[in-house]
Every structure is written in C-alpha cells, then in structure tokens.
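Participant: sequence and predicted structure are below.
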Amino acid sequence: MYELLTLERGDDGVAVLTLSNGKINALSGALLAEIAAAAAELAAEPPGALIVTGGERIFAAGADISEFGGPEEARAITANFHAALDAIAALPRFTIAAVAGYALGGGCELALACDYRIVGARAVFGQPEILLGIIPGGGGTQRLARVVGPSRAKEMCVTGRQVAADEALRIGLADEVVDGDPHERARALAAEVAKGALTAQAITKRVIDAGLAAPSLADGLALERDAFAEVFATDDARIGVASFLEHGPGKATFTGH
C-alpha cells in the first residue's frame, strides 16, 4: 500500500512507521500523503503505541525543495504538512520519535508532532528554513515554541542554527539521549506503554493537548474535571481500582477498554 514508508505492527502492540524516501527522506507531497494515509489507518485501528523513525544517518531532511515555487505552491505544501503532521499528533496513542541522525526542517517538525523524542548521541535538530529566506511551514513556529519556549524557538528559527543531541536534551527538544540505537529504547518504552490502560492514556493525551490550547488554566482544569469523571466509566478504571485494592499498585492487567 505504501511506497515511501513502511508501517508494521508487532505482537507487543507496537506499530512502527519508518520513512523510506531515499537517502535523505525528503518530505515530498507524496510522502506526506502516505504519512496522512498511515495515520488514518492507525486511527481506525489504534495500536498500543507508535514509533516514528527514519534512516540511521538522516531521520528526515525536510521538505522536497524541488517542489517549491510561488505563494500558491507554498500554500499547498504547508497544507500538506499540516494535514499529515496534525494527523500523527491527533492519534489517541503515545507516539515516540526515534531519531538517530539529522532531523531538520520538516524532519524536526515531524519529530515535534510526536509525544516523545528518544534520540541517539549523533542526532541533530534544526529549523534551517531561514537560510533559504523562508520560514518553517510544517508547524515549526508553533510546536517548537511550545516545547522549548518562545525565546529559544525564535533564536533557532531566525538563525537556522542546528542543535546537537546534548543541547536538545537540555532545552527539552529531546526527552532521552541514548548512546546506542534509539530504536531499541523506543521499542522498550512503547511496549511498556502498550500494556497499559490505553483508554486512560488516550484521555490523558487529549486533555493535556486541549488544555495547552485552552485560553486559561481554569479552562484546562475544567477539561480535566470532565475527563476525570469520563475515565471512571471505562473497564480499565474498574480493573485498575479493584486490582489496587486487592493486590496493591502495578499489578493490574488492563483490557484497553
């Protein structure tokens, strides 16, 4: 079904989406369409958790510059980016970007669309669009600022400076840095998450994201109150509470419902 990526589901409940568009994994319109289609497939039948990854040297190098033109082409490109990356961000499961190498431009934006970023020691992030006289168009001006703060995001976007793994960890752009293969650590974490209370995880992710977009803390807390009541209607809540009372914490076997 896919020509520029692979989508695999494991027996451990983990799905892995791997970009495979040549050596640099340029995020062309065709690849973005496949990412959107894969996200739709995953939304229809959610896995326990999702890993998004690319090549060992280049996670994804950004947009396909050969597709650039004038304002109308630019409008189509940014729409394609937003459709694909928003679909990944909206998945009701924990998503992990496993980044071994360069994640620049759209590659950085794809990693930012995931919930968590595990990176190798050689990973490099950046939004270098300014060096072409343009700005990030795949969510970089918005998601980067929410992750590293507006001042740091502005500095990175207006200079085009690349950030190595150690600095990425320090500023919150990376969540873990590993000496070995980031895919191994991502798989271990994803498999652990996939065994958890999946409905509660989905509600948690939804409320955090919606709360960040809410006008005020009070609005976010109102969302939390409603979601806290909602989750008590799930099988997993009943299982988890009963297991805690009988066996203590961490012993429940959840159904994901």
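Facilitator: Sure thing, it's come through.

Participant: from here on, just use CA atoms for contacts and neighbour counts.
Facilitator: Noted.

Participant: run through the strands of the stretch 151-257 of the chain in chain order.
Facilitator: With DSSP state E, counting those that start in this stretch as the criterion, the stretch 151-257 of the chain has strands at 163-164, 176-178.

Participant: can I get these in CSV including distance to Ile203?
Facilitator: Listed next are those as CSV, based on distance: least, CA to CA, whole Å:
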stretch, distance to Ile203
strand 163-164, 33
strand 176-178, 24
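
Participant: of the ones you listed, which is nearest Phe68?
Facilitator: The closest of these to Phe68 is strand 163-164. By CA to CA, the value is 25.3 Å.

Participant: ok now that closest one, how far from the chain's centre?
Facilitator: 19 Å (CA atoms, centre = their mean, to the nearest Å).

Participant: hmm, who's touching that strand?
Facilitator: Arg122, Ala123, Val124, Phe125, Gly126 (CA atoms under 8 Å, 6 or more residues apart in numbering).

Participant: okay, one more to line up with it:
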Amino acid sequence: MSAERLAVAETGDRVVVTLDRPATKNAIDAEMVAELHAVCHRLEQDPKPLIITGGSEIFAGGADIGQLRERRNVDALAGVNSAVFDRMAALPMPTVAAVAGYALGGGAELAYACDFRIGTPSVRFGNPEGGLGILAAAGASWRLIELVGEPLAKEILLAGRTLNADEARDVRLLNEVVEPDDLLATAHRWVDRILRNAPLAVRMTKLALQMPRSAHPTFDNVAQAVLFETAEKDRRMTAFLDRKKEKA
C-alpha cells in the first residue's frame, strides 16, 4: 500500500500505520483521509489487527485547519473525517492506537475510534473545536460519552478540558501508559495478545460488542452457531482437554 501522508508497514499478521506529516504535527487533511480509506479497504479484504501511531513525539494535532476553513455545508454533510473514523472503528479485527504527545480535535477522534489506546506520559487528549467555531463532529460528541461517561465528556467538549496521560489512564481512555521508547513495542504486545485467540472468534466478538442491545441474544446465538462448526474450535478445545488430562 503506497502512501504519501502515511507510512504503512504490513507483516504476515498485522499492519502498522504511521501518520507522517511532521511539519504539520500530523494534521489530518483530505489526502490523509483518502489514504486511511485505502488502508481500511485493504483490511476489510484481508482482516488483520491494525496499529496506528504518529511516532514517539506526537499523535495528531487535529484536522488541517487550512482545509477545514474552506469547507462548507456540503463538505460537512459528506462527513469527510467521520466516515473514515467510523470505517476504522468497524474494521473486522481490533485496532490499537499508540499515542504520544498531543491527540487533539480530529487526532483525538481518530484515537477514540480505535479499540485500544496505549500512551506515553506526554499524552494530551482534547477537543478544542468549539474555540474554532465548530463542533467535534467526527465521533467525539457520542463516542467520547461511551468511552468516559457523559460528565467528563461534557468537560472536554463544552469546557475545553484536556486530559493528561494519568487522567486518561484513570478513566480507561488509555489502556496503558509506557515510556516513549516502549510505545510501539507495547502496541505490538497487545496485538500479540489479541492474536492468541482464534481470529474468527475475535471478529465475532468485536461484532457482538458493536451490536445494539436489541440484537442480543439473537446475534450471539447465531455467531456462536457459526463458531461451533469451525475446525479451530475443535482443535483448541481438544488441546485444552488434552492438557487437562496431562495434569490429572
């Protein structure tokens, strides 16, 4: 996958994407959005876990304000950023954001769209869109409530509160805080943990987590019916029983 705004590295079992606009603090512009769509398309066709990072100093300072200033109502209705973040959130396999430094505005919303977030002590999460005369319309206005609860979401979105790394970890917006040199390695360890599970079981579980309450337990029963017929289920359960016999 060739890209100009992203550095994309694909291995046999995962993809690592690095936001690569250092001169603009990794500002998310239309070109980067298009490249993120291309990554999503690849992972929809060949599901693998995704690690997304901005490097060891900054994640993303927000959307590209120069482009944002020129957008009009038709652009807002097209959901330029919200569409790609929703697509990332819906990827078949889990996603891990490796966050250092500032994750503001659209950069924060990109991190919110991931399943897991690993950060460094320098992390700062915030949504200062109101100060620019707009709202956080690429997921923060509803996804942040799901992640941290309504009272804190209102502090961030309405009163401009910025969370540091410790605060973000305390409310589980960050799953783990590590030193910068260990950021990417820790993200890889999270992917390793994910991949210890059966891939199809992981995919079905992620779908189940995204389903509305009204879809349960019907969805769960159907998904389980599919998994019950897989060779992977038989292999793993047989191995478990064999280990249990050996210990008896």
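Facilitator: Happy to help now that I have it. On a predicted model such as this, the values are computed, not experimentally measured, just so you know.

Participant: how alike are these chains, TM-score-wise?
Facilitator: The TM-score (TM-score structural alignment, normalised by the length of structure 2) is 0.91; 241 aligned residues with a CA RMSD of 1.8 Å.

Participant: one step back: sort out which one of the contacts of strand 163-164 of structure 1 lies nearest Val193 of structure 1 for me.
Facilitator: Among the contacts of strand 163-164 of structure 1, and counting by CA to CA, the member closest to Val193 of structure 1 is Ala123, at 24.0 Å.

Participant: once you drop chain neighbours, what's closest to the closest one?
Facilitator: Among residues not flanking Ala123 of structure 1 along the chain, Gly101 sits closest, at 4.1 Å (CA to CA, 6 or more residues apart in numbering).

Participant: run a quick neighbour tally on that neighbour.
Facilitator: By other CA atoms under 10 Å, 23 other residues sit near Gly101 of structure 1.

Participant: with Asp64 of structure 2 instead?
Facilitator: Using other CA under 10 Å as the criterion, the residues surrounding Asp64 of structure 2 number 17.

Participant: so who does it touch?
Facilitator: Counted by CA under 8 Å, 6+ apart, Asp64 of structure 2 has contacts Ala27, Ile28, Asp29.

Participant: among the residues you listed, which recur in structure 1?
Facilitator: With both residues aligned by TM-score structural alignment, their matches' CA atoms under 8 Å, the contacts of these that structure 1 also has are Ala27, Ile28, Asp29.

Participant: number of nearby residues for the second one?
Facilitator: Pointing back at Ile28 of structure 2 there. 26.

Participant: what's near enough to touch it?
Facilitator: Residues near Ile28 of structure 2 by CA under 8 Å, 6+ apart: Ala60, Gly62, Ala63, Asp64, Gly106, Gly107.

Participant: who wins for neighbours among those?
Facilitator: Ala60 (31 neighbours).

Participant: pretty sure it sits against Asp29.
Facilitator: No - using CA atoms under 8 Å, Ala60 of structure 2 is not in contact with Asp29, being 10.9 Å away.

Participant: closest one to Thr141 of structure 1 out of the contacts of strand 163-164 of structure 1, please.
Facilitator: So of these, ranked by how close each gets to Thr141 of structure 1 (CA to CA), first place is Gly126, at 11.8 Å.

Participant: contacting residues for the closest one?
Facilitator: Counted by CA under 8 Å, 6+ apart, Gly126 of structure 1 has contacts Ala103, Leu104, Gly105, Cys108, Met156, Cys157, Gly160, Arg161, Gln162, Val163.

Participant: drop anything exposed from those residues.
Facilitator: Among those, those that count as buried by neighbour count (16 or more other CA atoms under 10 Å) are Ala103, Leu104, Gly105, Cys108, Met156, Cys157, Gly160, Gln162, Val163.

Participant: could you dump those residues to a markdown table with distance to Ala15 of structure 1?
Facilitator: Listed next are the buried ones among the contacts of Gly126 of structure 1 as a markdown table, based on distance: CA to CA, whole Å:
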| residue | distance to Ala15 of structure 1 |
| --- | --- |
| Ala103 | 21 |
| Leu104 | 24 |
| Gly105 | 25 |
| Cys108 | 21 |
| Met156 | 32 |
| Cys157 | 32 |
| Gly160 | 33 |
| Gln162 | 30 |
| Val163 | 28 |
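
Participant: returning to what we had before: is it possible to get a markdown table of the kept ones among the contacts of Asp64 of structure 2 that adds secondary structure and distance to Ala83 of structure 2?
Facilitator: Output for those, formatted as a markdown table (DSSP: H, G, I helix; E, B strand; the rest coil; distance: CA to CA, whole Å):
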| residue | secondary structure | distance to Ala83 of structure 2 |
| --- | --- | --- |
| Ala27 | coil | 17 |
| Ile28 | strand | 13 |
| Asp29 | coil | 13 |
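
Participant: wait, which of those is closest to Pro199 of structure 2?
Facilitator: Ile28 (30.9 Å).

Participant: any idea how far the closest one lies from Val74 of structure 2?
Facilitator: According to CA to CA, to the nearest Å, Ile28 of structure 2 and Val74 of structure 2 sit 19 Å apart.

Participant: and the contacts of Ile28 of structure 2, which is closest to Val178 of structure 2?
Facilitator: Ala60 (18.3 Å).

Participant: which position in structure 1 aligns with that closest one?
Facilitator: With TM-score structural alignment as the criterion, Ala60 of structure 2 lines up with Ala60 in structure 1.

Participant: I figured its match hits Leu104, correct?
Facilitator: Yes - here Ala60 of structure 1 reaches Leu104: they are 6.6 Å apart, a contact under CA under 8 Å.

Participant: ok, Gly130 of structure 2 - contacts?
Facilitator: Counting by CA under 8 Å, 6+ apart, Gly130 of structure 2 has contacts Ala136, Leu157, Leu158, Gly160.

Participant: and Asp20 of structure 2, by the same measure?
Facilitator: Counted by CA under 8 Å, 6+ apart, Asp20 of structure 2 has contacts Glu4, Arg5, Leu6, Ala7, Asn26, Gly54.

Participant: next one: Ala200 of structure 1
Facilitator: With CA under 8 Å, 6+ apart, Ala200 of structure 1 has these contacts: Val231, Asp236, Ala237.

Participant: hmm, which of those residues are common to structure 2?
Facilitator: Taking both residues aligned by TM-score structural alignment, their matches' CA under 8 Å, the ones among the contacts of Ala200 of structure 1 also touching in structure 2 are Val231.

Participant: just put the contacts of Ala200 of structure 1 in CSV and tack on distance to Val207 of structure 1.
Facilitator: As requested, the contacts of Ala200 of structure 1 are arranged in CSV below (distance: CA to CA, whole Å):
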residue, distance to Val207 of structure 1
Val231, 12
Asp236, 18
Ala237, 17
